[in-house]
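Asks: Model the following, please.
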Amino acid sequence: MTQPAARRPGRPSVLDTAAVSAGALRLWTERGFATTGWNELAEATGVSTRTLLRHFASRSDIAWIGVAPATERLRATLAGAAAEEAPAVVVRTAIVESVSRDPRIQELAPDWLRLISSEPELAATAPRIYRPWIDTLSAYLADRLPNSPAAICRAMATAYQSATFAALIEWAESGAHGDCADSVDRMLRWMDPHLPRS
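Replies: Okay, the predicted model is just below:
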């Protein structure tokens, strides 16, 4: 996955965000998040400090790099669902689809989950980072459950996000066996009865 830089005079740069994320995660796993700066990140990722700063406003932006694509996968799956499909099934399917099945990402996922759940700076930014994901699901629920108060739809979407994260943490802590998306699917099936089936 590559991300073009903002337009500047001369030749535009292209950043391999997946490689940057992997290099940063290896560094943080070995040395810790709080004690490593931009120079160490540049050395670990093979990307200059200047380029990193052009693409990322903070180190935490690198740590959370996978959430935006997950939100896009969630949005696309919800948008593509047939109107006659049960909301419970659509929501579970969309959330499971939002979890990457890319083997390279799944290999890094346990270390990433440990990092974001244990580093205070990252934990503090989690609500802001997950807000678009929650907003996307909340909007779908409000559309499919028009008589439900907006606060209830947001609370349900937040509960789904928490359950998804809990499933991923459990998967990582139990040895990261199998596909983490399947672990999320199993967890969310417990929540199916709380949404209308038709």
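Asks: Only C-alpha atoms from now on, for both contacts and neighbour counts.
Replies: OK.
Asks: Could you measure from residue 88 over to residue 146?
Replies: 15 Å (Cα to Cα, to the nearest Å).
Asks: of the two, who's got more company?
Replies: Remark: of residue 88 and residue 146, residue 88 carries more neighbours, 19 against 11, as counted by other Cα atoms under 10 Å.
Asks: could you say which helix or strand contains the more buried one?
Replies: Counting by DSSP states H and E, the element that carries residue 88 is helix 87-98.
Asks: how far away is the residue sitting nearest the centre point of the chain from residue 152?
Replies: In the chain, the C-alpha nearest the mean C-alpha coordinate belongs to residue 67, at 2.8 Å (Cα atoms, centre = their mean). To residue 152, residue 67 is 23 Å away according to Cα to Cα.
Asks: circling back: tell me the helices and strands packed up against the helix holding residue 88.
Replies: When contacts are defined as 3 or more Cα pairs under 8 Å, 6 or more residues apart in numbering; DSSP states H and E, helix 87-98 packs onto helix 67-80, helix 120-144, helix 180-189.
Asks: Point out the other helices and strands that the helix or strand that that helix is followed by packs with.
Replies: The helix or strand immediately downstream of helix 87-98 is helix 103-118, counting by DSSP H and E. Packing partners of helix 103-118 (3+ Cα pairs under 8 Å, 6+ apart): helix 17-31, helix 120-144, helix 150-173.
Asks: Any buried residues in the second one, and which?
Replies: Judged by neighbour count using 16 or more other Cα atoms under 10 Å, the buried positions of helix 120-144 are 122, 129-130, 132-138, 140-142.
Asks: Quick one: list the elements packing against it.
Replies: Other elements packing on helix 120-144 under the criterion 3+ Cα pairs under 8 Å, 6+ apart are helix 59-63, helix 67-80, helix 87-98, helix 103-118, helix 150-173.
Asks: Dump the buried residues of helix 120-144 to JSON lines, plus distance to residue 19.
Replies: Listed next are those as JSON lines, based on distance: Cα to Cα, whole Å:
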{"residue": "122", "distance to residue 19": "20"}
{"residue": "129", "distance to residue 19": "21"}
{"residue": "130", "distance to residue 19": "22"}
{"residue": "132", "distance to residue 19": "24"}
{"residue": "133", "distance to residue 19": "24"}
{"residue": "134", "distance to residue 19": "27"}
{"residue": "135", "distance to residue 19": "29"}
{"residue": "136", "distance to residue 19": "28"}
{"residue": "137", "distance to residue 19": "29"}
{"residue": "138", "distance to residue 19": "32"}
{"residue": "140", "distance to residue 19": "33"}
{"residue": "141", "distance to residue 19": "35"}
{"residue": "142", "distance to residue 19": "38"}
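Asks: Second chain to compare with the first, below:
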Amino acid sequence: MPGQYSTLRAQRRAETQRAIQAHAIRLFTERGYDATTVTDVAEAAGVSPMTVYRHFPTKEDLVLLDQHGALVAERIAASPDVQPLVRRIGRALIESATTLTGGDDLAAGREFLLARLRLMISTPALRAKHLDNHYALQRSIVDALGVDAADPDTVLRIQAAASACLATLHTALVCWAEDDGRGQLPDMIAKALAAAFGEDATDPHG
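Replies: Take a look at the predicted model:
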């Protein structure tokens, strides 16, 4: 029974978080990011500003916070460790993008992510925060690969591979957003990775 209650509470928390973020993205898109306050978002979502801050510690998090890091780390940890680093990381990025743009309503998921990306590209404060998220995602990738911190050469090699893959991901995201989300985002990421590292970078059987 306690476990069931804990699961229900987690589901309600996730639903509240999604609702708050949906209202935030809508308001930021309609009014502009700088012109919209956290209080405005709270009123639209029917919650208190304190509730918003419990779910999203900063205003920037209302746009940038998602499960991408956890999804990427999960898929990297599950990938065969005999594969090249770039392939393990690249496939994880593609598969996590598939999850983020999927779901019960494909169009809604795509439009929501597209709106977030447009805000990130056009808003200086969000671009700066995105760099912090980029570093955090790099750390998640390194941790998921089980790096031996006592071996600086291995750490450097993995950090370099993760950083290069994430730079390629960023390029794919920007191109996809500037193209108004035409085509499939996972395909765009795969194409960018192949351009940067070769076709076998995204081939799980390569």
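Asks: Let me have the helices and strands packed on helix 103-118 of structure 1 in a markdown table, adding distance to residue 73 of structure 1 as columns.
Replies: Output for those, formatted as a markdown table (distance: least, Cα to Cα, whole Å):
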| stretch | distance to residue 73 of structure 1 |
| --- | --- |
| helix 17-31 | 17 |
| helix 120-144 | 10 |
| helix 150-173 | 14 |
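Asks: which one of those helices lies closest to residue 5 of structure 1?
Replies: Smallest distance to residue 5 of structure 1 across those (Cα to Cα): 11.0 Å, for helix 17-31.
Asks: Off-centre distance for the closest one?
Replies: In terms of Cα atoms, centre = their mean, to the nearest Å, the centre of helix 17-31 of structure 1 is set 16 Å apart from its chain centre.
Asks: and whichever helix or strand comes after that helix, which residues are buried?
Replies: Note on helix 17-31 of structure 1: by DSSP H and E, the next helix or strand toward the C-terminus is helix 38-45. By neighbour count with 16+ other Cα under 10 Å, helix 38-45 of structure 1 contains the buried residues 41-42, 44-45.
Asks: Next secondary structure after helix 38-45 of structure 1?
Replies: Counting by DSSP H and E, the next helix or strand C-terminal to helix 38-45 of structure 1 is helix 49-55.
Asks: Please work out which residues outside that following helix touch it.
Replies: 5, 38-39, 41-42 (Cα atoms under 8 Å, 6 or more residues apart in numbering).
Asks: Any chance of the residues you listed in CSV with distance to residue 29 of structure 1 as columns?
Replies: As requested, the contacts of helix 49-55 of structure 1 are arranged in CSV below (distance: Cα to Cα, whole Å):
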residue, distance to residue 29 of structure 1
5, 27
38, 16
39, 16
41, 12
42, 16
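Asks: so who does residue 169 of structure 1 touch?
Replies: Contacts for residue 169 of structure 1 (Cα under 8 Å, 6+ apart) come out as 110, 113-114.
Asks: Please point out which of those structure 2 shares.
Replies: Retained in structure 2 by both residues aligned by TM-score structural alignment, their matches' Cα atoms under 8 Å are the following of the contacts of residue 169 of structure 1: residue 113.
Asks: By neighbours, which of the contacts of residue 169 of structure 1 wins?
Replies: Highest neighbour count within these: residue 110, with 20 neighbours (other Cα under 10 Å).
Asks: That one is in contact with residue 174, isn't it?
Replies: No - look at residue 110 of structure 1 against residue 174 with Cα atoms under 8 Å: they stay out of range, at 9.9 Å.
Asks: how far away is the residue nearest to the centre of structure 1 from residue 148 of structure 1?
Replies: As judged by Cα to Cα, residue 67 of structure 1 and residue 148 of structure 1 stand 27 Å apart.
Asks: per the alignment, residue 128 of structure 2 corresponds to what in structure 1?
Replies: Matched to structure 1 by TM-score structural alignment, residue 128 of structure 2 sits across from residue 124.
Asks: What distance do you get for that match to residue 167 of structure 1?
Replies: Distance of residue 124 of structure 1 to residue 167 of structure 1, given as Cα to Cα: 20 Å.
Asks: show me the contacts for the alignment partner in structure 1 of residue 68 of structure 2.
Replies: With TM-score structural alignment as the criterion, the equivalent of residue 68 of structure 2 in structure 1 is residue 70. Shown in contact with residue 70 of structure 1 (Cα under 8 Å, 6+ apart): 98-100, 133.
Asks: mind running it again at 7 Å?
Replies: The contact partners of residue 70 of structure 1, by Cα atoms under 7 Å, 6 or more residues apart in numbering, come to 98-99.
Asks: Contact partners for the residue mapped onto residue 183 of structure 1 from structure 2?
Replies: Residue pairing (TM-score structural alignment): residue 183 of structure 1 is matched to residue 188 of structure 2. Each residue near residue 188 of structure 2 by Cα under 7 Å, 6+ apart is listed here: 172, 176.
Asks: tally of neighbours for the residue lying closest to residue 39 of structure 1 once chain neighbours are set aside?
Replies: Once flanking residues are discounted, residue 39 of structure 1 sits nearest to residue 49: 6.0 Å by Cα to Cα, 6 or more residues apart in numbering. Residue 49 of structure 1: 16 surrounding residues under other Cα under 10 Å.
Asks: any idea how far residue 32 of structure 1 is from residue 49 of structure 1?
Replies: 19 Å.
Asks: for residue 188 of structure 1, same thing?
Replies: Between residue 188 of structure 1 and residue 32 of structure 1 the computed distance is 32 Å (Cα to Cα).
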